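Participant: turn this into a model:
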Amino acid sequence: MFDSVKVIPSAEGNVSKYVFTKATGVGEAVLYRYPDYETRTVICCSTMSGCPVGCRFCGAGDHFVRSFSAEEIVAQVDRCLVDTGVEPLLMKSLQIMFMSMGEPLLNKAGMISALQSLYGKYPNAALLISTIGPDIDYDWVYTISNQIPTIGLQFSIHQSTDDMRDALIPFKKKLDISQIVRVGERWHARTGRKPFFNYCAGDDNSTDMDADRLFLAFNPAVWNATVSVICERNEGTPARNDHQIELAANFSSKLVDRGFDVRVFDPAGQDDIGGGCGQLWFVQQWMRDHPELARPSIGHSLPSVHTPA
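Facilitator: Have a look, this model is predicted:
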């Protein structure tokens, strides 16, 4: 499936970065244990090599190669689970997140087949689709989410206004915040499950005014929230963990005060293996080494995103 797999463990001992490489693209996955694999296992896998969206906070935001096939997506998960040494059905909590690299909803063919395969193999696993909300027909998302009851849906918001969000996520063919709200409400109505909005808390977007804007846009009766720390995309740049953790904790408290059910995600391995969301250090190096394959991701238009392996 892949020509090589490199595993880089974090010094903390509870997270490992997986780099899956072949001649036509590279992917990264991250395997977490909290505090052991039997209690909780989390896998973040890639749906593309690079990404066309061009998010400025993401290490994959500069280049795009191609979408992964369903088999390539599933292979990342399979390898990570084998390395846990634990039977997946015996894990008390197993989460498979499509949020390491790539925009999953721009890889419709790969995602539908991958979700079906993973649900068949690991029926106890939560399958979380994390998306920026591209402007697509969401009927297939509603349909597959009804067919597979373990699918979750999370929208990466990260800013409380569309203007600020446009600067962070320059991809023009995306939904604005009000449109994301409507899609999430429809998904909730059709599945009975709450979607999430994900928010990276920084120095410039974690005020009471930001929390008020989110409360006015997202109904806590429909939406849950995830607050994440900001991870540095460049290798060697400290993540300033204590400060970022404090920002995330304080902003999550603001959202709780406004009625939201909030999760705080503080990924381990940020500073030594790039284990945080969007860091993708090894992908960035591969892109620099393969300029003939790495097309620039300017984020301004919707390219042809499903290219066979």
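Participant: every contact and neighbour count from this point should use C-alpha atoms.
Facilitator: Will do.
Participant: so what's the most centrally placed residue in the chain up against?
Facilitator: Most central in the chain under C-alpha atoms, centre = their mean is residue 99, positioned 2.0 Å from the mean C-alpha point. Residues near residue 99 by C-alpha atoms under 8 Å, 6 or more residues apart in numbering: 44, 45, 46, 47, 129, 130, 131, 277.
Participant: what would those look like in TSV with distance to residue 143, neighbour count and secondary structure?
Facilitator: Listed next are those as TSV, based on distance: C-alpha to C-alpha, whole Å; neighbours: other C-alpha atoms under 10 Å; DSSP: H, G, I helix; E, B strand; the rest coil:
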residue	distance to residue 143	neighbour count	secondary structure
44	23	26	strand
45	22	25	strand
46	22	29	coil
47	20	32	coil
129	14	21	strand
130	17	22	strand
131	17	20	strand
277	28	24	coil
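Participant: any idea how far residue 68 is from residue 194?
Facilitator: Counting by C-alpha to C-alpha, to the nearest Å, the separation of residue 68 from residue 194 is 28 Å.
Participant: next up, for comparison:
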Amino acid sequence: MSTEVVAVSAVSAEQLQSPSAPAQQIAVEKVNLLGMSRPQMEKFFEDMGEKKFRAGQVMKWIHQFFVTDFAQMTNISGKLREKLEKICEIKAPEVVHKNYSKDGTRKWVFRVGDGEGSLVETVLIPAEHRSGLRRTLCISSQVGCALDCSFCSTGKQGFQRDLSQAEIIGQLWMANYSYMEDVPVLERERSVTNVVMMGMGEPLLNYDAVLNSMRTMLDDFAYGMSKRRVTLSTSGVVPKIDQMVKDIDVALAISLHAPNDELRNELVPINKKYPLEQLIAACQRYIAKDGNESSRKHVTIEYVMLDGVNDHPEHAQQMIRLLKNLPSKINLIPFNPFPHAPYGRSSRNRIISFQKTLSDAGFVCTIRQTRGDDIDAACGQLVGQVADRTRRAEQWKKKVAQQNEILRSQG
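Facilitator: Next up is the predicted model:
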């Protein structure tokens, strides 16, 4: 059960049904309805003595018309609105910074707790598509990240905590609302077309909150997104990939970044626990579901291109062998350097050559266009300046300096 629901567990049904009860008798923090999935909200209303269909009504106001004032929910009785006003709220995370790139990319920095380090970022990337304008939102699931992938700036900040459902879905709410602030309530419409759980953190290590948030994204009473347009990206938490088979049908992406265990152990340390053989087998199990409407027809493989590290012709050949029995699309990502990064970006010619090798072998292989790097919104640059609570970044910079000193002495 989410923290948003637990917050009212101490309030009796009689108190909930008595809007006239003195405030001092109900000393409880207001419940944030923003993060509740429909089953959670239906139970919440039933516990209040209300019909569960009220949940669908309220969800539409929140997620389709972006209303935070219960007084504006005109198809709900005044008595219920008064009750909700006393015990509930609709509250997105606090925006402490926002910036819009010259290429149309938008970035928000949200405060999700106390202290300088309690920040997460969300990035919206627009792109022309044959079906029209596509707006893809990259959502964070944790404050920081515990996996410490060697090429990712987020991993150097350490891990602080998981995000709640309200903090996850609030990122999607705010991105949509940013296009609708000046639009009359009943004329508002959802603008974000695609979601990728690919921001700060490993989403499968915050499983329940991410699962319920994705269910809300798919819910017709909320965002009504196609399951093919909601993607979860993981570094390879194998048991949770298998659990997803039972729980939800969304698109799956794998942060691969290396085609052999030795190199991946270095770049993506979780590989030491779940090596490539186990990871590829889990991906095969995930897409084994039958049905034309399933989003599990293939896995997207994400591969950041690091100069002289994982971009050699033999790495492309290893990729071909690794993925030969896995229906997949490969996305090559030019590395986005950050301060003290021990890697450089592969040359354009080398990336194109790598792509050609994979394409000639029959794979659908694209090169991701770098977007939003003028506002530090590109992949691997999220919240690059947050306070480091684990001293991991300090230790990492010291290690890089030592390595550079060794190279100078040898040269």
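Participant: just give the TM-score of the two.
Facilitator: The TM-score (TM-score structural alignment, normalised by the length of the first structure) is 0.81; 281 aligned residues with a C-alpha RMSD of 2.8 Å.
Participant: aligned counterpart of residue 361 of the second structure in the first structure, please.
Facilitator: Using TM-score structural alignment, the partner of residue 361 of the second structure in the first structure is residue 258.
Participant: so that match touches residue 215, yeah?
Facilitator: Yes - shown here, residue 258 of the first structure and residue 215 form a contact pair, counting by C-alpha atoms under 8 Å, at 6.7 Å.
Participant: quick one, helices of the stretch 101-250 of the second structure?
Facilitator: 165-177, 207-218, 238-247 (DSSP state H, counting those that start in this stretch).
Participant: so which elements touch the longest one?
Facilitator: Spelled out, it's helix 165-177 of the second structure. Helices and strands touching helix 165-177 of the second structure, by 3 or more C-alpha pairs under 8 Å, 6 or more residues apart in numbering; DSSP states H and E, are helix 207-218.
Participant: looking at this, residue 199 of the first structure is in a helix?
Facilitator: No - membership of residue 199 of the first structure in a helix is not supported by DSSP: H, G, I helix; E, B strand; the rest coil, which gives strand.
Participant: what residue in the second structure is paired with it?
Facilitator: Superposed on the second structure with TM-score structural alignment, residue 199 of the first structure falls opposite residue 303.
Participant: give me the neighbour count for that match.
Facilitator: Residue 303 of the second structure has 22 neighbours, counted by other C-alpha atoms under 10 Å.
Participant: distance of it from residue 356 of the second structure?
Facilitator: Counting by C-alpha to C-alpha, the gap from residue 303 of the second structure to residue 356 of the second structure is 15 Å.
Participant: again with residue 278 of the second structure
Facilitator: Residue 278 of the second structure is 28 Å from residue 356 of the second structure, by C-alpha to C-alpha.
Participant: now residue 252 of the second structure
Facilitator: Distance, residue 252 of the second structure to residue 356 of the second structure, by C-alpha to C-alpha: 24 Å.
Participant: and these two? which has more neighbours close in?
Facilitator: Neighbours were counted for residue 252 of the second structure and for residue 356 using other C-alpha under 10 Å; residue 252 has more, 25 against 16.
Participant: am I right that that one sits in a strand?
Facilitator: Yes - assessed by three-state DSSP, residue 252 of the second structure belongs to a strand.
Participant: when you align them, which residue in the first structure goes with it?
Facilitator: Under TM-score structural alignment, residue 252 of the second structure pairs with residue 153 in the first structure.
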